[in-house]
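Participant: got a predicted structure plus its sequence, pasted below:
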Amino acid sequence: MKSYITLIAAASLGLLSACNQNDEPEVVGGPRDPMAAELANAAPVELPPSVKANKQFRCKDNSLFFVDYMSDDKTALLRTEKGGAATTLKAAEAGQPFTAEGGYTIDGSGDNVTITVPGKSAQACHV
């Protein structure tokens, strides 16, 4: 039994000694990337903002609004129902009111805001 192990070990060493002994790495040429130049000259990618805060507001008329404030401080998503479709509101600068076409406005980003939606007047809302 021991002689078989010795023979197997000797055969393995013999096979390994037949491997390439060159110290230089072998570079395998593949197809050239046809978009390499375009990718090198492409503009940097800007990721979309992530959600910074989720807030649920109750307004003076007892209605509820769900607002997601984004990390760029210039975007807010407004929902009139918990699982409803979101309306994207944008601010020209951080700290200014968020607005969207159709008459949507959110003034403020703290726990007390003023929200305006189409068909309703502006109303004070709080968390």
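Facilitator: Good, I have the coordinates.

Participant: C-alpha only now, for contacts and for neighbours.
Facilitator: Noted.

Participant: max-length strand in the protein?
Facilitator: The single longest strand within the chain, with elements called by DSSP state E, is strand 51-59.

Participant: mind giving me the packing neighbours of that strand?
Facilitator: When contacts are defined as 3 or more C-alpha pairs under 8 Å, 6 or more residues apart in numbering; DSSP states H and E, strand 51-59 packs onto strand 64-70, strand 123-126.

Participant: how far away is residue 68 from residue 39?
Facilitator: 34 Å (C-alpha to C-alpha, to the nearest Å).

Participant: higher neighbour count, these two?
Facilitator: Neighbours around residue 68 and residue 39, counted as other C-alpha atoms under 10 Å, are more numerous at residue 68. The numbers are 20 against 11.

Participant: surely that one touches residue 55?
Facilitator: Yes. Between residue 68 and residue 55 there is a contact under C-alpha atoms under 8 Å: 6.4 Å.

Participant: before we go on, here's another structure to hold up against the first:
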Amino acid sequence: MMRHVRLFATALTLVSAAALGGVVTAGPAAAATYTCGNQGKYYTGTAVTGQGNTGNRVIEAQCLLKSSGYLTAGQVDGVFGTNTYNAVRSFQTMYRKYCNSGVAVDGVVGRDTWAALRGPCPA
């Protein structure tokens, strides 16, 4: 019952704002974008980072993926969503193939993937 009251109140507010000439927008605000700089600008650790995570760890992973050509500047938004997941899997697949590495292809940035993103193929 309380949920219906809240939904009605929200709908009434939107209709009232529109009727009074107010601006009504729908949907979430646009995500922020970040400028990638030097490696380690946002995060230097190796914590497991995956879908649903947000913040500096994600921004750093996205910047590293961007510098490797797996994301565009507009996709560096600090949200580990589908684009980042797919970029991580693509990176892991290529790294595994060309560096003869056992890095897991799982779409998660863990210890091994952080090392792969930050350095060249192991000798």
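Facilitator: All right, it came through fine. Remember, predicted model here, so these are calculated numbers, not experimental data.

Participant: superposing both, give me the TM-score.
Facilitator: Here the TM-score for the pair of chains, by TM-score structural alignment, normalised by the length of structure 2, is 0.25; 57 aligned residues with a C-alpha RMSD of 5.0 Å.

Participant: turn the helices and strands packed on strand 51-59 of structure 1 into JSON lines, including distance to residue 13 of structure 1.
Facilitator: Formatted as JSON lines, those follow (distance: least, C-alpha to C-alpha, whole Å):
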{"stretch": "strand 64-70", "distance to residue 13 of structure 1": "63"}
{"stretch": "strand 123-126", "distance to residue 13 of structure 1": "78"}
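
Participant: three-state assignment of residue 87 of structure 2?
Facilitator: The local conformation at residue 87 of structure 2, judged by DSSP: H, G, I helix; E, B strand; the rest coil, is helix.

Participant: thought residue 66 was touching it, still the case?
Facilitator: No. Between residue 87 of structure 2 and residue 66 there is no contact under C-alpha under 8 Å: 9.1 Å.

Participant: now do the same contact list for residue 67 of structure 1.
Facilitator: Shown in contact with residue 67 of structure 1 (C-alpha atoms under 8 Å, 6 or more residues apart in numbering): 54-57, 76-79.

Participant: OK, contacts around the residue nearest to it when sequence neighbours are not counted?
Facilitator: In space, and not counting its chain neighbours, residue 67 of structure 1 is closest to residue 78: 4.7 Å by C-alpha to C-alpha, 6 or more residues apart in numbering. Taking C-alpha under 8 Å, 6+ apart, we find residue 78 of structure 1 in contact with 65-68, 86-89.

Participant: just the buried ones among those residues, please.
Facilitator: For the contacts of residue 78 of structure 1, a neighbour count by 16 or more other C-alpha atoms under 10 Å gives the buried set as 65-68, 86-89.

Participant: which one of the residues you listed is nearest residue 9 of structure 1?
Facilitator: Ranked by distance to residue 9 of structure 1 (C-alpha to C-alpha), those are led by residue 68 at 66.7 Å.

Participant: and the gap between the closest one and residue 3 of structure 1?
Facilitator: 74 Å.

Participant: got it, and residue 15 of structure 1?
Facilitator: 18 Å.

Participant: correct me if wrong: residue 116 of structure 2 contacts residue 95.
Facilitator: Yes. Using C-alpha under 8 Å, residue 116 of structure 2 is in contact with residue 95, at 7.4 Å.

Participant: how many other residues sit next to residue 6 of structure 2?
Facilitator: Using other C-alpha under 10 Å, residue 6 of structure 2 has 11 neighbouring residues.

Participant: give the buried residues for the helix or strand hosting it.
Facilitator: In this structure, residue 6 of structure 2 is located in helix 2-19 according to DSSP states H and E. Using 16+ other C-alpha under 10 Å as the test for burial, helix 2-19 of structure 2 gives residue 14.

Participant: noted, bye for now.
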